[in-house]
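*Asks:* Have a look at this fold, sequence not included:
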């Protein structure tokens, strides 16, 4: 991929089977040039998060891929992760930067709000993500308008991530105006995630 081509960012399923998922993930990571991996589990069970974090950290770091975790800030240091992705707003970013240090990755999901994205950037986020970009039954049905990405790419230097119900057509349409595409259930819900990711990103090559 050329330097102008958006990079790939993967989001884990909300529940993973540690007997199966690490091997599936490894095949995807070996087949694609992935820039970042996000551990995003629905469970709040500490032991389950720790075991998943240990397994995925080994896979990611062996391939020089940073691993961030959704919201569980205290797990960053315990698991030796690279940072945290905040799924709700940016109220804690300044404090987290002080706690985690300058080298930690801090990302913020900002929904469809350009204003929230600007606030996150000013507070010290390393990237912001907007979504959903495709039609989904989740949430309130509101999609990120294309002009949010257009404006961001023209005015703001902070990297931006497009996520949520990505399709091949959406990827092709937004590719010129985003820095990353974050794929999750779009690939994990299929029989061959590596092949599905190839198909979804075919227009990037």
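*Replies:* Everything's here; your move. As the structure is a computational prediction, the values presented were derived from the model and not from experiment.

*Asks:* going forward, measure contacts between C-alpha atoms and count neighbours the same way
*Replies:* Noted.

*Asks:* For this structure, just list every one of the strands.
*Replies:* Per DSSP state E, the chain carries strands over the ranges 7-11, 34-39, 67-70, 83-86, 105-109, 127-130, 160-163, 180-183.

*Asks:* Next, format these as JSON lines and append mean neighbour count and distance to residue 120.
*Replies:* JSON lines is the format used below for the strands of the chain (neighbours: other Cα atoms under 10 Å; distance: least, Cα to Cα, whole Å):
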{"stretch": "strand 7-11", "mean neighbour count": "21", "distance to residue 120": "19"}
{"stretch": "strand 34-39", "mean neighbour count": "21", "distance to residue 120": "18"}
{"stretch": "strand 67-70", "mean neighbour count": "26", "distance to residue 120": "16"}
{"stretch": "strand 83-86", "mean neighbour count": "25", "distance to residue 120": "10"}
{"stretch": "strand 105-109", "mean neighbour count": "25", "distance to residue 120": "7"}
{"stretch": "strand 127-130", "mean neighbour count": "24", "distance to residue 120": "7"}
{"stretch": "strand 160-163", "mean neighbour count": "26", "distance to residue 120": "11"}
{"stretch": "strand 180-183", "mean neighbour count": "24", "distance to residue 120": "17"}
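
*Asks:* alright, now check it against this:
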């Protein structure tokens, strides 16, 4: 297998599942499908107590597979469950505050910037990554064209890594990687049919191995 470290890598976004143990098993199966850089765990409307239970079930699974476990949004839960990082879909001020409080002990990134000026403002605080697209925005098969354009612009000019959020189909993996983004993210495309998740992760990695541009060492 091609070394994944020198090309675009996969990020997973966990689905909403009421049973933490069942969700843990689904994510564990997906991670057996191949290389995954990190797993983002959204709150999906849960109260803090339920969200913490979900994170407590998922984080050991993610970390044991060698991926980084990123809690979305709730800084208190992220600290309690020993997450690797914090994913924020917030503006530049909230990002700067989170970085000041939690980095470098935690990975801190996100943003969901929708235009260049906002992306650059978020980048000023030096997050670990910037994401183009929302982790809950995979509502169409294809990634949003604006996010593709932003990722290509960012990857060409800025050293801070970026994540490009995909849609509900993995048919666009090659086009997403062609932007030069360091990471591409999928949620529903991988988890809509949980039994298929390992195969889909393997298929994404096979496309990235064969088609993704290689980064300079």
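*Replies:* Arrived safely, thanks for sending. None of these values were measured; they are calculated from a predicted model.

*Asks:* Could you tell me the TM-score of the two chains?
*Replies:* Taking TM-score structural alignment, normalised by the length of structure 1 as the basis, the two superposed chains have a TM-score of 0.87; 202 aligned residues with a Cα RMSD of 2.4 Å.

*Asks:* okay, the strands of structure 1 in CSV with distance to residue 1 of structure 1 next?
*Replies:* Shown next, in CSV, are those (distance: least, Cα to Cα, whole Å):
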stretch, distance to residue 1 of structure 1
strand 7-11, 8
strand 34-39, 11
strand 67-70, 21
strand 83-86, 25
strand 105-109, 23
strand 127-130, 21
strand 160-163, 17
strand 180-183, 12
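
*Asks:* and the angle for the helix ranked longest in structure 1 with strand 34-39?
*Replies:* Counting residues, the longest helix found in structure 1 (DSSP state H) is helix 46-62. Between the direction of helix 46-62 of structure 1 and that of strand 34-39, the angle (axes from the mean of the first three to the mean of the last three Cα atoms, to 10 degrees) works out to 170 degrees.

*Asks:* what stretch of structure 2 does helix 46-62 of structure 1 fall on?
*Replies:* Under TM-score structural alignment, the match for helix 46-62 of structure 1 in structure 2 covers residues 48-64.

*Asks:* The matching stretch vs structure 1 - mean distance after superposition?
*Replies:* For stretch 48-64 of structure 2, the mean deviation from structure 1 after alignment is 1.2 Å (mean Cα distance after the TM-score superposition for structure 1).

*Asks:* in the longest helix of structure 1, what's buried?
*Replies:* Buried residues in helix 46-62 of structure 1, counted by 16 or more other Cα atoms under 10 Å: 49, 52, 53, 56, 57, 59, 60.

*Asks:* Could you find the closest non-adjacent residue to the fourth one?
*Replies:* With Cα to Cα, 6 or more residues apart in numbering as the criterion, residue 56 of structure 1 has its nearest non-adjacent residue at 6.9 Å, and that residue is residue 22.

*Asks:* so what corresponds to that neighbour in structure 2?
*Replies:* So, by TM-score structural alignment, residue 22 of structure 1 is matched to residue 24.

*Asks:* Could you do residue 37 of structure 1 as well?
*Replies:* Aligning on TM-score structural alignment places residue 37 of structure 1 opposite residue 39 in structure 2.

*Asks:* thinking again about what came up before, show me what the longest helix of structure 1 is packed up against.
*Replies:* For helix 46-62 of structure 1, the packing partners by 3 or more Cα pairs under 8 Å, 6 or more residues apart in numbering; DSSP states H and E come out as helix 21-31, strand 34-39, strand 67-70, helix 73-79.

*Asks:* Show residues contacting the shortest one.
*Replies:* Where contact means Cα atoms under 8 Å, 6 or more residues apart in numbering, the residues beyond strand 67-70 of structure 1 that reach it are 36-41, 56-57, 60-61, 75-76, 81-87, 105.

*Asks:* Likewise for the last one?
*Replies:* The set of residues external to helix 73-79 of structure 1 that reach it, using Cα under 8 Å, 6+ apart, is 50, 53, 54, 57, 68, 69, 81, 82, 83, 84.

*Asks:* which residue numbers in structure 2 go with that helix?
*Replies:* Going by TM-score structural alignment, helix 73-79 of structure 1 lines up with residues 75-81 of structure 2.

*Asks:* tell me which residues of that stretch are tucked away?
*Replies:* By neighbour count, with 16+ other Cα under 10 Å as the criterion, the buried positions of stretch 75-81 of structure 2 are 75, 77, 78, 81.

*Asks:* possible to save the residues you listed as a markdown table with distance to residue 31 of structure 2?
*Replies:* Listed next are the buried residues of stretch 75-81 of structure 2 as a markdown table, based on distance: Cα to Cα, whole Å:
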| residue | distance to residue 31 of structure 2 |
| --- | --- |
| 75 | 25 |
| 77 | 23 |
| 78 | 21 |
| 81 | 20 |
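
*Asks:* Cool, thanks, talk later.
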